[in-house]
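**Q** Fold the following.
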Amino acid sequence: MSEIAYVRGDATAPHGKGVKVIAHVCNDLGGWGKGFVLAVSRRWPEPEAAYRRWHRERAANDFGLGAAQFIQVERYVWVANLIGQRGIRTGSKGVPVRYEAIDSALRILGDQALELGASVHMPRIGCGLAGGKWPRVAPLIEERLLARGVPVTVYDHDD
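**A** Next up, the predicted model:
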């Protein structure tokens, strides 16, 4: 099994050849406006529009914790909206990250990446505004993606 490749840079400008899926974690409230999603929206309007429509029409679709949505933004680039965060604020119920939801969404992402023959590129998902801990998220990525032969690159952004 290969390992997660860690690089410095912008996950919205993924390295390498072939089909690439940029994965990130979204909340289950329909909110899009802080964190990594801003970088996504600066580059492509489609992922935000698709996420908002998915949330708005949730009574008739699979929107919810653990779900994943895939939007093709360029010929060889897709964005994966992964619902892995309950709400948007840390409060009495703890941080918004939901590891079991990230795990479920990563399983779906693995299926899609294998179908596309794609590599996966991401920031440290679930560890920014969602409040998650990378030592809890990295093993999920290893199990759901790397163990299935999906290459993964994690980008640490230069601030």
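
**Q** from here on, contacts and neighbour counts on C-alpha atoms
**A** Will do.

**Q** Go through this protein and flag its longest helix.
**A** Determined from DSSP state H, the single longest helix within the chain is helix 99-116.

**Q** To check against the first, give me the structure of this:
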Amino acid sequence: MTVIDCIRGDATAPRGEGPRIVAHVCNDAGAWGRGFVRAVSHRWPEPEAAYRRWYRDRATGDFGLGAAQFVPVEPGLWVANLVGQRGIRVGRVGPAPVRYEAIDTALGLLADKAVELGASVHMPRIGCGLAGGTWDRVEPLVRERLSARGVAVTVYDFDG
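**A** Here you go, the predicted structure:
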């Protein structure tokens, strides 16, 4: 089992060599524009465009909770849109939209892709921002799905 490296930095500027995947959690409502996705869109337009197409075509595709989409953004670099949030909430009103089971399922798909590509995975503390989750619930999922399969994971805490 590999360890999870937690560092200060920007997950949209993943460190290291070789193939890399930047992973984040998105919602199943087709909404994009707040939280970490703003930084993703600022750096690369492709993940947002791909997510919006994926959502628009959801009736005939695999879009939904637990799904994962891998978008190439540079040679050897992908962004993984992981659907792990049921809808959105405004402010702190209502239940947290995080869905740990969906994150777990999507992380399994991410692990398959990372192993296939020989890639490391880079992420903020997924599911713990606007989704309202807690890292003590998400970290074991990352360990079980990614680290246990030998995938190197770096978690970035942004200094902003």
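
**Q** circling back: ok, average deviation of the longest helix of the first structure from the second structure?
**A** For helix 99-116 of the first structure, the mean distance to aligned residues of the second structure following superposition is 0.2 Å (mean Cα distance after the TM-score superposition for the first structure).

**Q** For the helix or strand just after that helix, name the packing helices and strands.
**A** Once the chain leaves helix 99-116 of the first structure, the next helix or strand it forms, by DSSP states H and E, is strand 119-122. In terms of contacts (3 or more Cα pairs under 8 Å, 6 or more residues apart in numbering; DSSP states H and E), strand 119-122 of the first structure is packed against strand 20-27, strand 152-156.

**Q** the inter-axis angle of the shortest one versus strand 20-27?
**A** Note on geometry: by axes from the mean of the first three to the mean of the last three Cα atoms, to 10 degrees, strand 152-156 of the first structure and strand 20-27 are set 60 degrees apart in direction.

**Q** Just the buried positions in strand 152-156 of the first structure, please.
**A** In terms of neighbour count (16 or more other Cα atoms under 10 Å), strand 152-156 of the first structure has its buried residues at 152-155.

**Q** Now do it: which elements does it pack against?
**A** Counting by 3+ Cα pairs under 8 Å, 6+ apart, strand 152-156 of the first structure packs on strand 5-8, strand 119-122.

**Q** Could you dump those into TSV and include mean neighbour count and distance to residue 52 of the first structure?
**A** Below are these laid out as TSV (neighbours: other Cα atoms under 10 Å; distance: least, Cα to Cα, whole Å):
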stretch	mean neighbour count	distance to residue 52 of the first structure
strand 5-8	13	30
strand 119-122	25	21
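
**Q** Can you say which of those strands is nearest to residue 57 of the first structure?
**A** Among those, strand 119-122 comes nearest to residue 57 of the first structure, with 26.5 Å by Cα to Cα.

**Q** What's residue 147 of the first structure aligned with over in the second structure?
**A** Superposed on the second structure with TM-score structural alignment, residue 147 of the first structure falls opposite residue 148.

**Q** Count the neighbours of that match for me.
**A** Residue 148 of the second structure: 14 surrounding residues under other Cα atoms under 10 Å.

**Q** which residues sit in contact with residue 110 of the second structure?
**A** When contacts are counted by Cα atoms under 8 Å, 6 or more residues apart in numbering, residue 110 of the second structure touches 68, 80, 146.

**Q** Quick one: buried ones out of those?
**A** The neighbour count (16+ other Cα under 10 Å) marks 68, 80, 146 as buried among these.

**Q** where's residue 139 of the second structure, which helix or strand?
**A** helix 135-145.

**Q** Which neighbouring elements make contact with that helix?
**A** Using 3+ Cα pairs under 8 Å, 6+ apart, helix 135-145 of the second structure sits against helix 100-117.

**Q** Give me the buried positions along the helix it packs on.
**A** 100, 102-114.

**Q** Format those as TSV; extra columns: distance to residue 17 of the second structure.
**A** As requested, the buried residues of helix 100-117 of the second structure are exported to TSV (distance: Cα to Cα, whole Å):
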residue	distance to residue 17 of the second structure
100	30
102	29
103	26
104	26
105	27
106	24
107	22
108	23
109	22
110	19
111	18
112	20
113	17
114	14
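
**Q** Of these, just say which sits nearest to residue 133 of the second structure.
**A** Distances from residue 133 of the second structure to the buried residues of helix 100-117 of the second structure, taken as Cα to Cα, are shortest for residue 100 (8.0 Å).
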